[in-house]
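> Here is the input, now give the coordinates:
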Amino acid sequence: MTPLALRDFEAEARRRLDPAIWDYYAGGADDEVTVRANTSAYARIGLVPRVLRGAFHRQLAVDVLGHRLSMPILAAPTAFHLLAHPDGEKGSARAVAAAGSLSIISMAATTAVEEITAAGRSANPDAAFWFQLYLQPDLAYSQAVIERAEAAGCSALVVTVDSPVYGNRERDRRNGFLDLPGLLVAENTREPLPTGEWGNPRSIGFTGDLSWDHLAWLRTATSLPVVLKGITHPEDARLAVENGVAAIVVSNHGGRQLDTVPATIDLLPAIAEAVDGRVPVVLDGGIRRGTDVLKALAFGATAVALGRPIIWGLAAGGEQGVGDVLSILRTELDRAMALCGCSSVLEVSRELVRPAPEESWSRL
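Next up, the predicted model:
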């Protein structure tokens, strides 16, 4: 059967993957309330289309931190792609690059950052990459990881800030899935050697005292723009802008860290209001349809980041599967824009969505 929607790729990925690996990708923290909420929240938000607007040609391109993307959909950082398919992160990167979009490379990738960027640029010389970083307690080691990402051609650092400790992922604990199997390692965690080569991998540690002081240190460690991933509260969004952050990613870590955090689409309006257009806002979490993308744009997102569906496409069909996921979502967004009377993503506004998320969240 030819996949017609992202959920078709989900079903095929589940059929193909080892159950423990499937649970790693699909699961979340505790009772997985947030995992479910991230997707179900979109059904509570209606679209109220405008008509007679002459939107025959649609412009989906968007500018994000100096990159012109073909659509407001980019690839979120997700770990361990080689568990899903032999094409791994290189296949995902080629597919995203060929689609004219941007990949955020995970620090926990099973392929080295240099190989990922080279693979993407083999498909599109102008391919853009950001690098996701868990800031490590050993700042000298963090500095080495940052410099490696810079040398590989990444144009921004995406610092995950919602993980001072590990979330309680009970599926993984029940399955005994506590480390990568076989010879796989998180390639971007290797120790720097005096020879300039990379040695044994380190375990990724979380910085329990992560604070705005670490952001100040980052400014001394890199000239790259710094993006904060894991913002859920509007006050933190305000502080991020005041502290010189280049962009923010509204994310609850796909429900994998703190359970019962509201869906990111419900948190987005208040955060977008706090940011007030001063920096790009990327929404991460629960995107499954083009109408979901449209709703995120209407509530103030500059773009959305796609996480689990990238893995589904990879597991179902390797590089081609990822490309198909992006193509389907782009087609759905284009159709939704046409039916809502929007000629450009810049025309997508709050007037298209009803009802707004709970008023209590907008007053946070």
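
> going forward, measure contacts and count neighbours with C-alpha atoms only.
Noted.

> Could I get the contacting residues of the residue nearest the centre of the chain?
The residue lying closest to the centre of the chain (CA atoms, centre = their mean) is residue 76, at 2.2 Å. Listed by CA atoms under 8 Å, 6 or more residues apart in numbering, the contact partners of residue 76 are 103-105, 284, 305-307.

> would you list the residues you listed in TSV and tack on distance to residue 92, secondary structure and neighbour count?
Converted to TSV, those look like this (distance: CA to CA, whole Å; DSSP: H, G, I helix; E, B strand; the rest coil; neighbours: other CA atoms under 10 Å):
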residue	distance to residue 92	secondary structure	neighbour count
103	9	strand	29
104	11	strand	21
105	10	strand	29
284	18	strand	28
305	14	strand	25
306	12	strand	23
307	11	coil	21
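
> which of the residues you listed sit farthest apart?
Within these, 105 and 284 form the most distant pair, 14.6 Å apart (CA to CA).

> In the stretch 151-300 of the chain, what residue spans correspond to helices?
Assigned by DSSP state H, counting those that start in this stretch, the stretch 151-300 of the chain shows helices spanning 170-175, 212-221, 234-242, 264-275, 290-298.

> roughly how far is the first one from the heart of the chain?
Using CA atoms, centre = their mean, to the nearest Å, we find the averaged C-alpha position of helix 170-175 to lie 24 Å away from the chain's own average C-alpha position.

> residues in contact with the closest residue to residue 55 other than its chain neighbours?
Spatially, and ignoring its direct neighbours in sequence, residue 55 is nearest to residue 343 (4.7 Å; CA to CA, 6 or more residues apart in numbering). Counting by CA under 8 Å, 6+ apart, residue 343 touches 54-59, 337.

> Which one of these sits in the busiest neighbourhood?
Among the contacts of residue 343, the one with the most neighbours (other CA atoms under 10 Å) is residue 337, at 27 neighbours.

> coming back round to it: could I get the contacts of residue 76 as a markdown table with distance to residue 133?
Output for those, formatted as a markdown table (distance: CA to CA, whole Å):
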| residue | distance to residue 133 |
| --- | --- |
| 103 | 14 |
| 104 | 10 |
| 105 | 9 |
| 284 | 16 |
| 305 | 16 |
| 306 | 18 |
| 307 | 16 |
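
> want to put them side by side, so please do this one too:
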Amino acid sequence: MDLKEVRNIAREKLKGYCRVCPICNGVACAGEVPGMGGHLTGSSFKSNVEDLTKVKIRLKTIHNAKNPDLKFNFFGTQLEIPIISAPITGTAFNMGSALTEEQYISSVVNGSIDAGTIAMIGDSANPAFYEIGLEILKKVNGKGVGILKPKKNNLVIDSVKKAENINAIAAGMDIDGAGLITMALQGAPVSPKPVDELREITSSTNLPFILKGIMTKEEAILAVEAGAKAIVVSNHGGRVLDHTESTAKALPEIVEAVKGKIMILVDGGIRSGIDVFKMIALGADAVLIGRPVIFGAYGGSSEGVSLIIENMKNQLLQTMILTGAKDLSSINKSMISIEW
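Reported below is the predicted structural model:
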């Protein structure tokens, strides 16, 4: 199996839900929520991709970075690459019925591990989906992360305890899920969270807690105050609010405010290992990828997911060789230029 075959199979299985475009930029699927597109005009989804194209790589070849080290330490677990599969649930609701929820999550969790990294499993309006994810993580000795929607605190805390029970690496909250249309359609009550409610959650567990959906320096500072150990700079793939700033544009200000105080992850529009490099150069510690993993799972199950991630790994390695980055900590803003 190769990447072309994976994409062709994914295109067939996702027919009517996703076109698996040559460039996954949110143009063809704008407004398709439920589905794979961005909210309303799709501006947020499109901006994520467009703004990353405006970050340019500065080629450098007079150096000794011949064998770059891509390893990333994620709360004591060493990953071979700074790429983590994002939490995605509700395959039948958003992507058709070619894969069951269990088949999709199993493909992502196992394919990610095969590629030297981990996956996050998600929550949804249907609590059974989170339970399915936990069972799959349990089979790999908890090597993954459970991410919850911002439901009532007692429900979130209970779900975090379940992640603890399977020895998950970390837990977290998709805090921008407070405005997710698909949750509202299915009658699941979600809401924003003030700092005191977040602190109640973070103090209830020994697991590192991640807040996903941070888009301003002010909220990054509040995440630190609330006791989170990591944030994900994310606008939920452009699926919850139209005309938001891209994650690439939001990232530098957040980095300036909280770098060194909290782990900084980012997602949104990342389609290649070159994009991974760009986000790290902008200050992220590592990235999450979503839609590419979906294509891998639908196109080739765990093998497809592994192929997608391995391809991105190879692109990142090549980019580091051609910029003089000997390891992840060597990647910095001097290796890019920005055209916005």
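
> Could I get the TM-score for this pair?
For this chain pair, the superposition-based TM-score is 0.85 by TM-score structural alignment, normalised by the length of the second structure; 317 aligned residues with a CA RMSD of 2.4 Å.

> circling back: of the contacts of residue 76 of the first structure, closest to residue 270 of the first structure?
Of all these, the one sitting nearest residue 270 of the first structure is residue 284; the distance, using CA to CA, is 15.3 Å.

> contacting residues for that closest one?
With the criterion set at CA under 8 Å, 6+ apart, residue 284 of the first structure makes contact with 76, 249-254, 264, 304-307.

> Next, format these as a markdown table and append distance to residue 221 of the first structure.
Output for the contacts of residue 284 of the first structure, formatted as a markdown table (distance: CA to CA, whole Å):
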| residue | distance to residue 221 of the first structure |
| --- | --- |
| 76 | 23 |
| 249 | 21 |
| 250 | 24 |
| 251 | 25 |
| 252 | 26 |
| 253 | 25 |
| 254 | 29 |
| 264 | 30 |
| 304 | 28 |
| 305 | 26 |
| 306 | 28 |
| 307 | 28 |
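
> is it true that residue 312 of the second structure touches residue 277?
No - if you go by CA atoms under 8 Å, residue 312 of the second structure and residue 277 don't touch, sitting 10.1 Å apart.

> Look at these two and report which has more neighbours.
Each of residue 312 of the second structure and residue 277 has its neighbours counted (other CA under 10 Å); residue 277 has more, 28 against 22.

> For the stretch 101-250 of the first structure, which segments count as strands?
For the stretch 101-250 of the first structure, the strands defined by DSSP state E, counting those that start in this stretch occupy 102-105, 128-133, 157-160, 190-192, 198-201, 226-231, 247-250.

> can you count the residues close to the corresponding residue of the first structure for residue 239 of the second structure?
In the first structure, the residue paired with residue 239 of the second structure is residue 256, using TM-score structural alignment. Counted with other CA under 10 Å, residues neighbouring residue 256 of the first structure total 22.

> What's the local residue count around the closest residue to residue 256 of the first structure other than its chain neighbours?
Nearest non-adjacent residue to residue 256 of the first structure, counting by CA to CA, 6+ apart: residue 28, 4.0 Å away. Residue 28 of the first structure has 26 neighbours, counted by other CA under 10 Å.

> With residue 151 of the first structure instead?
With other CA under 10 Å as criterion, residue 151 of the first structure counts 12.

> That one -> the second structure?
Residue pairing (TM-score structural alignment): residue 151 of the first structure is matched to residue 165 of the second structure.

> same question, residue 234 of the first structure
For residue 234 of the first structure, the equivalent position in the second structure is taken to be residue 217, counting by TM-score structural alignment.

> got the contact list for that match?
Neighbours of residue 217 of the second structure in contact, by CA under 8 Å, 6+ apart: 253-255, 257-258.

> Show me which pair in those is furthest apart.
253 and 258 (8.9 Å).

> Columns distance to residue 39 of the first structure on top of the strands of the stretch 101-250 of the first structure, output as a markdown table?
Output for these, formatted as a markdown table (distance: least, CA to CA, whole Å):
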| stretch | distance to residue 39 of the first structure |
| --- | --- |
| strand 102-105 | 21 |
| strand 128-133 | 23 |
| strand 157-160 | 21 |
| strand 190-192 | 35 |
| strand 198-201 | 35 |
| strand 226-231 | 17 |
| strand 247-250 | 15 |
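
> ok so, going back, could you say which one of the helices of the stretch 151-300 of the first structure comes nearest to residue 8 of the first structure?
For those, the distance to residue 8 of the first structure is smallest for helix 290-298, at 14.7 Å, taking CA to CA.

> In the second structure, what range does the closest one match?
Taken onto the second structure by TM-score structural alignment, helix 290-298 of the first structure occupies residues 273-281 there.

> What does residue 332 of the second structure correspond to in the first structure?
Residue 332 of the second structure maps onto residue 349 in the first structure, with residues paired by TM-score structural alignment.

> is it true that its match touches residue 299?
Yes - with contact defined as CA under 8 Å, residue 349 of the first structure counts as touching residue 299 (7.2 Å).

> Please identify which of those two sits among more neighbours.
Of the pair residue 349 of the first structure and residue 299, residue 299 is the one with more neighbours under other CA under 10 Å, namely 25 against 16.

> What is the longest helix of the first structure by residue count?
helix 308-339 (DSSP state H).

> ok, for the match of residue 332 of the second structure, nearest residue in space, not its chain neighbours?
Excluding the flanking residues, the one nearest residue 349 of the first structure by CA to CA, 6+ apart is residue 298, at 4.5 Å.
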